[in-house]
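Engineer: Make a model of this:
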Amino acid sequence: MSPSPFTRRCVAELVGTAFLVGSVIGSGIMATALSRDVGVQLLANSLATGAALVALILTLQPVSAAFNPVVTLAEAALGGLPWREAGLLGVAQVVGGSLGAVVANLMFGLDAVALSSHSRSGGGVWLGEVVATFGLVLVVFGGIRSGRTDTLAFAVSGYIVAAYWFTSSTSFANPAVTVARMFSDTFSGIAPGSVPGFVLMQLLGGALGLAVVRVLWPRLSPLTPQES
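Structural biologist: Reported below is the predicted structural model:
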């Protein structure tokens, strides 16, 4: 018997988020091993993350490719899926992201779990997370509701690469990724004490982005599959 569509969605979100976090942490470790220049390290980290994100969205989009609890909650708020399913998908994303962090650590010969000591806090950094998540929700649902899902992988990935550089927080913009990154005391890590502030700002940015999406695209475009 084949798995149900929702089970397939959960597996896709778990696997996709695991690979996303693995690319973030793994490329950060590799970058610091190959260069002492922080700018070069961030460049390598952002490009590797963006490239992985394109591949993952293109591959998993036919099943499910949010990889982000904020995006999933916004989808539920727009009537795209039941709240209970959104919650379960969020759990799959957090579990997948944590597994990705563990695997990335092990690939580079580090302890499976090492809580990060990299503190990330302060008004400017928190504002950066609001901006990063606001923009991500705008890009994702602007593309979906205007019927341009075929270009979504490139739009989202391009935005994330850019946001690494133009936001003070280097654009985590994802609660599942944020939680996972606290398990790696490496270039991409975040101290556990900094996680609640980041997640709160991501939820705020997501809510603001959702409000603007409702104004700009009150209905799905006639070009979208849902209404074709």
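Engineer: all contacts plus neighbour counts: C-alpha atoms, from now on.
Structural biologist: Will do.
Engineer: dump the residue contacts of the nearest residue to Gly135 once chain neighbours are set aside.
Structural biologist: Distance criterion CA to CA, 6 or more residues apart in numbering; nearest residue to Gly135, sequence neighbours excluded, is Gly209 at 6.7 Å. Contacts for Gly209 (CA atoms under 8 Å, 6 or more residues apart in numbering) come out as 133-138.
Engineer: Gly209: helix or strand, and which one exactly?
Structural biologist: In this assignment (DSSP states H and E), Gly209 forms part of helix 195-216.
Engineer: what do you get for Ser27?
Structural biologist: helix 5-34.
Engineer: next SSE after that helix?
Structural biologist: Counting by DSSP H and E, the next helix or strand C-terminal to helix 5-34 is helix 38-60.
Engineer: Give the other helices and strands that that following helix contacts.
Structural biologist: For helix 38-60, the packing partners by 3 or more CA pairs under 8 Å, 6 or more residues apart in numbering; DSSP states H and E come out as helix 5-34, helix 152-166.
Engineer: Pull the distance from the helix holding Gly209 to the chain's centre.
Structural biologist: Helix 195-216 sits 13 Å away from the centroid of its parent chain (CA atoms, centre = their mean, to the nearest Å).
Engineer: repeat for stretch 81-92
Structural biologist: Distance of stretch 81-92 from the chain centroid (CA atoms, centre = their mean) equals 16 Å.
Engineer: just stretch 177-186 next, same as before
Structural biologist: Offset of stretch 177-186 from its chain centre (CA atoms, centre = their mean): 13 Å.
Engineer: ok, now stretch 41-57?
Structural biologist: Chain-centre distance of stretch 41-57: 12 Å, with CA atoms, centre = their mean.
Engineer: Let's see this one next, to set against the first:
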Amino acid sequence: MSATLGRRLFAEYLGSALLVTAVVGSGIMAARLSPGDAGLQLSENAFATMLALAVLILVLGPVSGAHLNPVVTAVDWWLRRRAGAAPAPTLVAGYVVAQVAGAVSGAVLANVMFDLPAVSWSTTDRAASHLWIGETVATAGLILLVFALVRTANTRDAPAAVGAYIGAAYWFTSSTSFANPAVTIGRGFTDTFAGIAPASVPAFIGAQLVGGALGALLVVVLYPQPRGSEEADRRVLTATTTERADR
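Structural biologist: Below you'll find the model as predicted:
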């Protein structure tokens, strides 16, 4: 493994871990500080998550693209494949493995920080068709936003825009916008405010994949040709198989 690839994979692992730590940790803190007030708990959880996500994209974007999400990685691969410049399959697989491992690590870290068992399988059932629709909508919107920014060379706005979207989607989707298979898996490892029962995870991921596909189609329809230089498109939220940015 090259040093550059190692840095990218570590950045994806670290970013996914810290993202889930923020999601789960703020959920635990919200439940403890605002017992009995679900609306306030959700507000606190959403606010912390959107800020953490914005910071992580800002810090890790120049290293790995700050995908932090297997659906983003998969759509990036598909769009680049259509343009004849797809990243190597090994890079895509490495990103996904790093993201999932990081998400699980982040849930464990949050549990331990709040003096809970390192792993406590969630008992929060989230198996319902309206929640799957919510996940489809949340993920499609996220993909459209991310790749609209990339294709219009507005990636400097990505930290604020993506953070704001996820914060809003906590409230306008029925599922509270997981929109990320790695995060969904990680949240199965904590029986706290942000948890999801392991039995509910596969359907959530299925809805996210459908949403990712819909979002990718919207990108192709609305933004058929990227604007700006190829290098600008590579800087944030996209994987690359070259080491140009590191030279």
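Engineer: Need the TM-score from the superposition.
Structural biologist: After superposition, the two chains reach a TM-score of 0.96 (TM-score structural alignment, normalised by the length of the first structure), with 227 aligned residues with a CA RMSD of 1.5 Å.
Engineer: picking that back up, highest mean neighbour count out of the helices and strands packed on helix 38-60 of the first structure?
Structural biologist: Counting by mean count of other CA atoms under 10 Å, helix 5-34 has the highest mean neighbour count of those, with a mean of 22.
Engineer: Report the inter-axis angle for that helix versus helix 38-60.
Structural biologist: 160 degrees (axes from the mean of the first three to the mean of the last three CA atoms, to 10 degrees).
Engineer: Quick check: helix 5-34 of the first structure compared with the second structure, mean distance?
Structural biologist: With mean CA distance after the TM-score superposition for the first structure, helix 5-34 of the first structure departs from the second structure by a mean of 0.4 Å once superposed.
Engineer: which part of the second structure lines up with that helix?
Structural biologist: Aligned using TM-score structural alignment, helix 5-34 of the first structure spans residues 4-33 in the second structure.
Engineer: How far off centre is the matching stretch?
Structural biologist: That offset, for stretch 4-33 of the second structure, works out to 10 Å (CA atoms, centre = their mean).
Engineer: same deal with stretch 143-156 of the second structure?
Structural biologist: Distance, centroid of stretch 143-156 of the second structure to centroid of chain: 15 Å (CA atoms, centre = their mean).
Engineer: Next, the buried residues of that stretch.
Structural biologist: 143-151, 153-155 (16 or more other CA atoms under 10 Å).
Engineer: residues in contact with that stretch?
Structural biologist: 72, 75, 157-158, 161-162, 212, 215-216, 218-219, 223, 225-229, 232-233, 235-237.
Engineer: residue range for it in the first structure?
Structural biologist: Taking TM-score structural alignment, stretch 143-156 of the second structure hits residues 137-150 over in the first structure.
Engineer: How about stretch 175-195 of the second structure?
Structural biologist: Under TM-score structural alignment, the match for stretch 175-195 of the second structure is residues 169-189.
Engineer: cool, and stretch 99-106 of the second structure?
Structural biologist: Against the first structure, stretch 99-106 of the second structure falls on residues 93-100 (TM-score structural alignment).
Engineer: Need the counterpart of the residue nearest to Gly135 of the first structure in the second structure.
Structural biologist: Under the alignment (TM-score structural alignment), Gly209 of the first structure pairs with Gly215 in the second structure.
Engineer: Contact partners for Thr173 of the second structure?
Structural biologist: By CA under 8 Å, 6+ apart, Thr173 of the second structure lies in contact with 134-135, 137-138.
Engineer: Can you give me the distance of the residue nearest the centre of the second structure to Phe147 of the second structure?
Structural biologist: Geometric centre of the second structure, nearest residue: Asn69, 3.8 Å, by CA atoms, centre = their mean. From Asn69 of the second structure across to Phe147 of the second structure, the span is 13 Å (CA to CA, to the nearest Å).
Engineer: Ok, Asp115 of the second structure next?
Structural biologist: From Asp115 of the second structure to Phe147 of the second structure the distance is 39 Å (CA to CA).
Engineer: now do Leu51 of the second structure
Structural biologist: On the measure of CA to CA, Leu51 of the second structure and Phe147 of the second structure end up 20 Å apart.
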